[in-house]
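**Student:** Sequence first, then the predicted structure, then my questions.
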Amino acid sequence: MSKKILTGANGAPVADNQNARTAGPRGPVLIDDFHLIEKLAHFNRENIPERRVHAKGAAAHGKFVVTKDITKYSCAKLFSQVGKETPIFARFSTVGGERGSADTVRDPRGFSLKFYTEEGNWDIVGNNTPVFFIRDSIKFPDFIRTQKRDPKSNLKDPNMMWDFWSHSPEALHQVTILFSDRGIPDGFRFMHGYGSHTYSLINKDGVRTWVKWHYRTQQGIKNLDPQKADELAGTNPDYATQDLFDAIEKGDFPKWGVYIQIMTEEQAKQYKENPFDVTKVWSQKEFPLHEVGYFELNRNPENYFAEVEQAAFAPSNVIPGTGLSPDKMLQGRVFAYADAQRYRVGTNYQLLPINAPKCPYANYQRDGAMRFDSNGGGSLNYEPNSDETTPKQTNLREPYFPADLSGPAGIYDHREDGDYYSQPAALFNLMTPEQKQLLIDNIVGSMQDVKTDVVKRMIEHFTKIHPDYGQGIAKGLKLK
């Protein structure tokens, strides 16, 4: 076997990688040691900005397999026949913590899927919960700041998040899930996933159907006791990351069944609630789950930075036969996610191998930092043009979001819907006495150092969900 020669980034061989050039044996170091300067300058730039949200995560490659025919709902080619396989990349994450934070904190888990289809990349960027804290994307920066650090102390402050929630009762459904026994999953393999938002599917006739995506773990649901989670945060903060990696290395490939709830456009117009409100679920009695297929994760990344840290998911990645909805949170994420990737990774982030489509692609994007392909060569960089060999639009019906818009443009109060309590009440009533007590104990523990006026507002909300809910928390906090 021939010995590999160490080279610089320009390919030139490196004579000495152990010693810097100096003026004499004791120095000082000379600035013309370009190999030293290159090493230090590259090292200084090895960390790209971490994700503002979902910074700590783990991921794996796998496959999606169709098991049921849904072609009457979608003309997307990945659903074209039963048994068809499509490569995927899945990333799991916590939400509020930094890259070095613990995997076992009480937090929603990000649950993002990238499908490398023959028609382009399709991303569903969701969570392990079917709902979210807010329903309008204009509140997203405000909400996320409450999950980060206090600008003065640089410490996490429960006053921030509880204060925000006390003024945002639409968050109560998600808060109840977060502080329930499912608030700390036992690793990433033992939790369900959801697209959370309402999405759409479009068939070959242009008929649109609203859908909710569900991924049901085939490993079973397992959650961590809060005390065990705290212990792991100090002894093995990468607990979930290690669990996923080790399972795949051993050949114990995790699987999730893929299902959809289906609602027609006519049903949506008549539905008693806003079907595009991500703080609420659709009744599974009225809109049962329909099997679509399953996905399996069967290959770990070879390099964490290249494949996981640089992975860029965005709900703007849609393909023919799939689409979005008027969900106000989803609409904001369509812009925000892709824009975050342009800032975090660079304007050419979609050219990186982990993000690039596996099908042929062509566009008129040119230049920008880190453009490492041919940059379009000598081809034209504008359109329309007279060169028949350059990329041309398909002139097919717009497949993503057929417009059905009405009403004057304006700013509408998203809190005019005052039913914040019925769905968390239904969830609370489903719980066993032990689950209810754990929920109450978890909230009491979180609110120990929260200001009295905030606590009182929250107890009013919890009492409206169920008297036992509010009274249990008041008792735990020793309040009347």
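**Tutor:** Great, that's in hand.
**Student:** use CA for all of it now, contacts and neighbours both
**Tutor:** Will do.
**Student:** so which strand or helix has Leu36?
**Tutor:** Leu36 is part of helix 34-44, with elements assigned from DSSP states H and E.
**Student:** following that helix, which helix or strand shows up next?
**Tutor:** strand 57-66.
**Student:** How about residues contacting that following strand?
**Tutor:** Applying C-alpha atoms under 8 Å, 6 or more residues apart in numbering, the contact partners of strand 57-66 are 79, 81-94, 99, 115, 241, 244, 292-301, 308.
**Student:** Helix or strand next in line after that strand, which one?
**Tutor:** Next helix or strand after strand 57-66 toward the C-terminus (DSSP H and E): strand 85-94.
**Student:** so that following strand versus strand 57-66, what angle?
**Tutor:** 150 degrees (axes from the mean of the first three to the mean of the last three C-alpha atoms, to 10 degrees).
**Student:** Name the residues that touch strand 85-94?
**Tutor:** Strand 85-94 is touched from outside by 54-66, 78, 103, 105, 107-117, 188, 297, 308, with contacts defined as C-alpha under 8 Å, 6+ apart.
**Student:** next, the one to line up against it:
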Amino acid sequence: MATEPTKKNGPLLTTADGAPIADQENSLTAGPRGPLLMQDVVLQEQMQRFNRERVPERVVHAKGSGAYGTFTVTNDISKYTRAAMFSEVGKETELSIRFSTVAGERGAADAERDPRGFAVKFYTEEGNWDLVGNNTPVFFVRDPYKFAMFIHSQKRHPHTNLRDADMQWDFWSLCPESLHQVTWLFGDRGIPKTYRHMNGYGSHTYSLINAEGERVWVKFHFKTDQGIECLTNEEAADLIAQDRESHQRDLWEAIDNGDFPTWTAYIQVMTQEQAAEVDYNPFDLTKVWPHGDFPLIEVGKLELNRNPNNYHHEVEQAAYNPSSLVPGIGPSPDKMLQGRLMSYQDAHLYRIGVNYRDLRVNRPRTEVRSYMRDGQFGGQLDEGTGHPNYYPNSVEGAPRPDPSYAEPAWHLGDVTVERYNSREDHDDFSQAAALYHLMDEDAKERLVQSLAGAMAGVTRQEIIDRQLGHFDNVDEEYGRRVREAVTAARNAGGDGQSLDAAMAVRDAVPEGEAQRD
């Protein structure tokens, strides 16, 4: 149920196209726990417009530091996930990490009271997996409609260009779901002493899927092995007065001196049955899962052991996407996560460019084979031109999907989320037949000759045969006439087969087979 609007008079809120907006706080979802629907175009407009508001620094998490390292599996969790990086104890995966503040600009001080970003890119053998979280297990809002508005309230007033307490607390006071995170932020852990002395959390609820196709819900935790250390307001003020890059300096110098920081990784696991029974929404980003009910399970060790060589290339242009997922690790109905799956990717496409994954720091360690080509600054990952840039296709050696990687369906109340076959239970021929039958003889002949002229340039007989089969299924006469005209056109060009052979191919195609690739 939509929340009641704020009791203030004002002009009508509209989209950028001037259409009235009925609700500015609640996304359109399939059921109360989601997932989001793509038809919520107002939400998309808001998030996409928000991603393009500042150039060139990040809209949020603008001030950050980065490093490289490794993740080593210390406990077998293969019963929960088929992800290759967790396949055996002792397995190592290379990673990059970026720590950051949230609200401050690139010139902000490191030791300000602010949440800290904790974003990790694992270069797995199945592609990049990005876990993009914070140093707190919760966040200020649970619905992506409020995310851009929240960030606006923490930034600068558009009139004065100053941080404004009225803006911050006006938003928080109107959004009581922020209380949990506000208590974290203004508590003793609100100002970490360094990036090394804080925990990291995936924050959102994710899913793990095992080799049998069984799904569980999961939260990720990274506990610092250096111990939690934080600053008081007075200590932070003194430190900022001396060094605005205190966290950057500490991280760089620790790694440079061989004092490699480490974190122990854990997961919490909740079954789908448990998710239906708990008395809170387990996909709500403002909530934690009590450790007494869902204890921490150790997974591995994260170590940072190498500094970047070029800050701009390897930290400023590093792009972390919640949508970068690998087989065995997936999203959940968490509304904020669903919004971030689009928003972060969109921000990188705008800020860095459509080929941002060609940069070394973002490049998967696996071979990339896709149908996405060209664009500004493309070509660093040269796939060659051995296959076309469209799918479906029948070109030998072109990349193909593998159904064995399909995720199991989500059963969310009365709604089932899965990839429904877009060809199943569809009649693709009767309306084309009706159109054909409306034509008089002259119109039919012009149609047939136009088709024959266009198809005469096709060099592969299998493509012609497949298309002729479709015409046969529309109407036997339609198929026969096009077949005769195509054969005549190709023979006239010295490049066709005999009419008898073409008719034999037609007769060999069972009814209904021609439309299937």
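**Tutor:** Arrived safely, thanks for sending. On a predicted model such as this, the values are computed, not experimentally measured, just so you know.
**Student:** Got a TM-score for the pair?
**Tutor:** TM-score of the superposed chains, computed with TM-score structural alignment, normalised by the length of the first structure, equals 0.74; 362 aligned residues with a C-alpha RMSD of 1.5 Å.
**Student:** Which stretch of the second structure lines up against the helix holding Leu36 of the first structure?
**Tutor:** Under TM-score structural alignment, helix 34-44 of the first structure corresponds to no residues of the second structure.
**Student:** And that helix, what's buried?
**Tutor:** Buried residues in helix 34-44 of the first structure, counting neighbours by 16 or more other C-alpha atoms under 10 Å, are found at 35-36.
**Student:** ditto for stretch 70-88 of the second structure
**Tutor:** Those would be 70-78, 80-87, for stretch 70-88 of the second structure by 16+ other C-alpha under 10 Å.
**Student:** With stretch 356-363 of the first structure instead?
**Tutor:** 356-358.
**Student:** quick one: which of these sit in strands?
**Tutor:** If you go by DSSP state E, those have nothing in strands.
**Student:** can you redo the residues you listed as TSV with distance to Asp123 of the first structure?
**Tutor:** Shown next, in TSV, are those (distance: C-alpha to C-alpha, whole Å):
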residue	distance to Asp123 of the first structure
Ala356	12
Pro357	12
Lys358	14
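**Student:** and which of those is nearest to Gly206 of the first structure?
**Tutor:** Nearest to Gly206 of the first structure among these, counting by C-alpha to C-alpha, is Pro357 at 24.9 Å.
**Student:** The closest one: what's it in contact with?
**Tutor:** 116-117, 120-121.
**Student:** what does Ser80 of the first structure give?
**Tutor:** 69, 71.
**Student:** how far away is the counterpart of it in the second structure from Pro364 of the second structure?
**Tutor:** When the second structure is aligned by TM-score structural alignment, the residue opposite Ser80 of the first structure is Ser87. Computed as C-alpha to C-alpha, to the nearest Å, the Ser87 of the second structure to Pro364 of the second structure distance reads 19 Å.
**Student:** ditto for Gly330 of the second structure
**Tutor:** For Gly330 of the second structure, the distance to Pro364 of the second structure - C-alpha to C-alpha - is 18 Å.
**Student:** tally of neighbours for Gln393 of the first structure?
**Tutor:** 8 (other C-alpha atoms under 10 Å).
**Student:** how much space between it and Lys272 of the first structure?
**Tutor:** 40 Å.
**Student:** Ok, Thr209 of the first structure next?
**Tutor:** Distance from Thr209 of the first structure to Lys272 of the first structure, by C-alpha to C-alpha: 18 Å.
**Student:** quick one, which of the two is more surrounded?
**Tutor:** Thr209 (23 against 8).
**Student:** The more buried one maps to what in the second structure?
**Tutor:** Aligned partner of Thr209 of the first structure by TM-score structural alignment: Val216.
**Student:** Could you do Glu249 of the first structure as well?
**Tutor:** Match for Glu249 of the first structure (TM-score structural alignment): Asp256.
**Student:** List the contacts of Gly126 of the first structure.
**Tutor:** Applying C-alpha under 8 Å, 6+ apart, the residues contacting Gly126 of the first structure are 110-112, 193-197.
**Student:** cool, and Arg344 of the first structure?
**Tutor:** 48-51.
**Student:** and it, what pairs with it in the second structure?
**Tutor:** Under TM-score structural alignment, Arg344 of the first structure pairs with Arg351 in the second structure.
**Student:** all helices for the second structure, in order.
**Tutor:** 41-51, 147-154, 165-174, 179-185, 233-242, 246-256, 272-277, 311, 335-351, 430-438, 441-455, 461-474, 476-492, 499-508 (DSSP state H).
**Student:** thinking Gln261 of the first structure is in contact with Pro288, fair?
**Tutor:** Yes. Using C-alpha atoms under 8 Å, Gln261 of the first structure is in contact with Pro288, at 5.9 Å.
**Student:** In the second structure, which residue range corresponds to stretch 53-62 of the first structure?
**Tutor:** Taking TM-score structural alignment, stretch 53-62 of the first structure hits residues 60-69 over in the second structure.
**Student:** on that earlier part again, any idea how far Ala319 of the second structure is from the match of Arg344 of the first structure?
**Tutor:** Using C-alpha to C-alpha, we find Arg351 of the second structure at a distance of 10 Å from Ala319 of the second structure.
**Student:** Quick check: the aligned residue for Ser93 of the first structure in the second structure?
**Tutor:** Counting by TM-score structural alignment, Ser93 of the first structure corresponds to Ser100 in the second structure.
**Student:** Quick one: neighbours of that match, just the number.
**Tutor:** Neighbour tally, Ser100 of the second structure, other C-alpha under 10 Å: 26.
**Student:** Pull the contacting residues for Asp150 of the first structure.
**Tutor:** Listed by C-alpha under 8 Å, 6+ apart, the contact partners of Asp150 of the first structure are 156-157, 160.
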